[in-house]
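Peer 1: Just need the structure, nothing else, for what follows:
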Amino acid sequence: MSRSRRLLAEGLGTAALLAIVVGSGIMGERLAQGNAAIALLANAAATGAGLYVLIALLAPISGAHFNPLVTCLVAACREISVTDMLGYVVVQIAGAIIGVLFAHAMFDLPLLQFSTHARTGSGQWLSEIVATAGLLATILIGSQTRPRSLPALIGAYIFAAYWFTASTSFANPAVTLARALTDTFAGIRPQDVPGFVLAQCAATILVVAAARSLRAHGPTAPAAGRNV
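Peer 2: I've put the predicted structure just below:
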């Protein structure tokens, strides 16, 4: 598969993911009439289902990472080159921002806005470490034991992690950055982004170190079906 097609798939997939995350948050909040639990349930269900579709469709083209941390994990397993890794990260960030803008446009909201939703503190950061480590572990283990089920495994994990983590499981620096640009249900204040990203990166380092210490033979991550 040509690099241009892979980058296009990654950019479009990440844009679609953010449109789902932000759009379902807006719709859920509007229809829930103040019931935050119902809004979160709608947001989590739409995100999990959307991930399944996007990964199943785009994994054969780009690997369906949609996440700089997943791309770095794949690069650490020597499945893609450093050049490809950098290209993926750029289009993931750009796609994430475009997806947020599309969500705003669909709901007739101002395209450019900054979140005022506070998400900070040790509990939030620990939640992001747990959410990110769990996502990457799901990818590593699932790619070995249930590769055909990986889209469903990732979607199901993210659905669950929305509920069992205090941060609602961002687990993705591109998603975190883009969600700072929406003052809606899914938003995060720009000043809270660095703490989330540092926690996500710390989790990735831990998972990579653990995988390398446990791996007896070759890379554990396949070239397709990674996300979040």
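Peer 1: hey, let's count contacts and neighbours off CA atoms from now on
Peer 2: OK.
Peer 1: now the helices: where do they sit in the protein?
Peer 2: Defined through DSSP state H, the helices belonging to the chain, from first to last, are 3-32, 36-62, 68-76, 82-106, 122-145, 150-164, 173-179, 193-214.
Peer 1: Show me what counts as buried in the fourth one.
Peer 2: By 16 or more other C-alpha atoms under 10 Å, the buried positions in helix 82-106 come out as 85, 87-104.
Peer 1: just to revisit the earlier point, tell me the most buried of the helices of the chain?
Peer 2: Ranked by mean neighbour count under mean count of other C-alpha atoms under 10 Å, the helices of the chain are led by helix 173-179, which reaches a mean of 26.
Peer 1: here's the other one to compare against:
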Amino acid sequence: MKRKIILLITILLCLNCNRIDAPLYKAMEKFEDQIDPKELNTFINAKEERCFIALKRENKSLLMNEFYSNKQNSSLVEYFHSKGISHIGDMANIFIISLHRKLNSKDLNLEKQISDKMNYWKSIDDCKKFQQGMLKNNDKFIEGDTVQVRMRINSRDNCAYPIDCMEKDWKFDNHKDLLIKGVVLGKYTYDNIPKFVYMKMKIISLNKENVPVPRKLLKKGEEFSVVLNYDIIEPALRSVQK
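Peer 2: Predicted coordinates for the structure are as follows:
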């Protein structure tokens, strides 16, 4: 009796999932019917990461048309919006991967597909907030200030890099990383990337010699530019702090 109850609950849950995801399944069936059997077979046998490439151009256009041209009256687009997916590229990717898995009798794993997309865009938003905070902190420096810049040295190429937003908890190590001290010469931006602010400085000391940054070997007395949006810039200290 207990097993029957569990089975009944499972069936009801599955029916509810199918009802919720019905717009996706209906769209997949429609799209599947529109593909030539030979092309469909190629699509099925393609590796998952290359299955979109296996489709002919007209079928790719047919799919993207659903997201671009019919988005105001598309139950499929409404379905994705209800799941928190609004980027058209993400919709197309989830659709194609789901169709490929369905035709190969695999679990669609929709929840993970959707959460992966949402986590990606959350990381982008977090990066923007991180860069805005760094810019606000670093923009206080003016011409004539003496500053120090902390950079991470990559062990693979022995090159110094600013940290990115995914490394915001990184801790400087004076034995492993690069500390540049210099005098601020001014700030500037580029017209094509106005959101990023650059600061030029003249190097007065380095805690390590012969450590390059991308495309340049730093030397005392030379000019060097940093990006206020993500470089760690501080008032220069008399002694190096770990």
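Peer 1: Just the TM-score for the two chains, thanks.
Peer 2: Scored by TM-score structural alignment, normalised by the length of the first structure, the superposition of the two chains gives a TM-score of 0.30; 107 aligned residues with a C-alpha RMSD of 5.1 Å.
Peer 1: Tell me the helices and strands packed up against the longest helix along the second structure.
Peer 2: If you go by DSSP H, the second structure has its longest helix at helix 110-138. In terms of contacts (3 or more C-alpha pairs under 8 Å, 6 or more residues apart in numbering; DSSP states H and E), helix 110-138 of the second structure is packed against helix 88-103, strand 232-235.
Peer 1: From Val21 of the first structure, how far out is the closest residue to Leu150 of the first structure other than its chain neighbours?
Peer 2: Nearest in space to Leu150 of the first structure, with sequence neighbours left out and distances taken as C-alpha to C-alpha, 6 or more residues apart in numbering, is Gly142 at 5.9 Å. When distance is defined by C-alpha to C-alpha, to the nearest Å, Gly142 of the first structure is 24 Å away from Val21 of the first structure.
Peer 1: Then Phe196 of the first structure?
Peer 2: For Phe196 of the first structure, the distance to Val21 of the first structure (C-alpha to C-alpha) stands at 17 Å.
Peer 1: Same question for Arg3 of the first structure.
Peer 2: As defined by C-alpha to C-alpha, Arg3 of the first structure lies at a distance of 27 Å from Val21 of the first structure.
Peer 1: swap in Leu126 of the first structure?
Peer 2: 22 Å.
Peer 1: just checking, Ala161 of the first structure touches Ala131?
Peer 2: Yes. Contact between Ala161 of the first structure and Ala131 holds when scored by C-alpha atoms under 8 Å: they sit 6.4 Å apart.
Peer 1: May I ask you to confirm that the residue nearest to Leu150 of the first structure is in contact with Ala152?
Peer 2: No. With contact defined as C-alpha under 8 Å, Gly142 of the first structure does not count as touching Ala152 (10.1 Å).
Peer 1: Save the helices and strands packed on helix 110-138 of the second structure as CSV, and put in mean neighbour count too.
Peer 2: Putting those into CSV (neighbours: other C-alpha atoms under 10 Å) gives the following:
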stretch, mean neighbour count
helix 88-103, 18
strand 232-235, 17
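Peer 1: how about those, which one is nearest Ala22 of the second structure?
Peer 2: Between Ala22 of the second structure and these, the tightest spacing by C-alpha to C-alpha is seen for helix 88-103, at 12.7 Å.
Peer 1: Could you check the angle the closest one makes with helix 110-138?
Peer 2: 150 degrees (axes from the mean of the first three to the mean of the last three C-alpha atoms, to 10 degrees).
Peer 1: packing partners for helix 88-103 of the second structure?
Peer 2: With contacts taken as 3+ C-alpha pairs under 8 Å, 6+ apart, helix 88-103 of the second structure sits against helix 22-34, helix 37-45, helix 57-68, helix 110-138.
Peer 1: Adding mean neighbour count and distance to Ile233 of the second structure as columns, could you present these in TSV?
Peer 2: Shown next, in TSV, are these (neighbours: other C-alpha atoms under 10 Å; distance: least, C-alpha to C-alpha, whole Å):
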stretch	mean neighbour count	distance to Ile233 of the second structure
helix 22-34	15	49
helix 37-45	15	51
helix 57-68	14	44
helix 110-138	15	6
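Peer 1: Tabulate those in CSV, adding columns for distance to Phe95 of the second structure.
Peer 2: Output for those, formatted as CSV (distance: least, C-alpha to C-alpha, whole Å):
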stretch, distance to Phe95 of the second structure
helix 22-34, 7
helix 37-45, 13
helix 57-68, 9
helix 110-138, 10
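Peer 1: of these, which approaches Leu15 of the second structure most closely?
Peer 2: Across those, closest to Leu15 of the second structure is helix 22-34 (C-alpha to C-alpha), at 10.0 Å.
Peer 1: contacts for the closest one?
Peer 2: Defining contact as C-alpha atoms under 8 Å, 6 or more residues apart in numbering, one finds that helix 22-34 of the second structure is touched by Leu40, Leu63, Ser75, Leu76, Tyr79, Phe95, Leu99.
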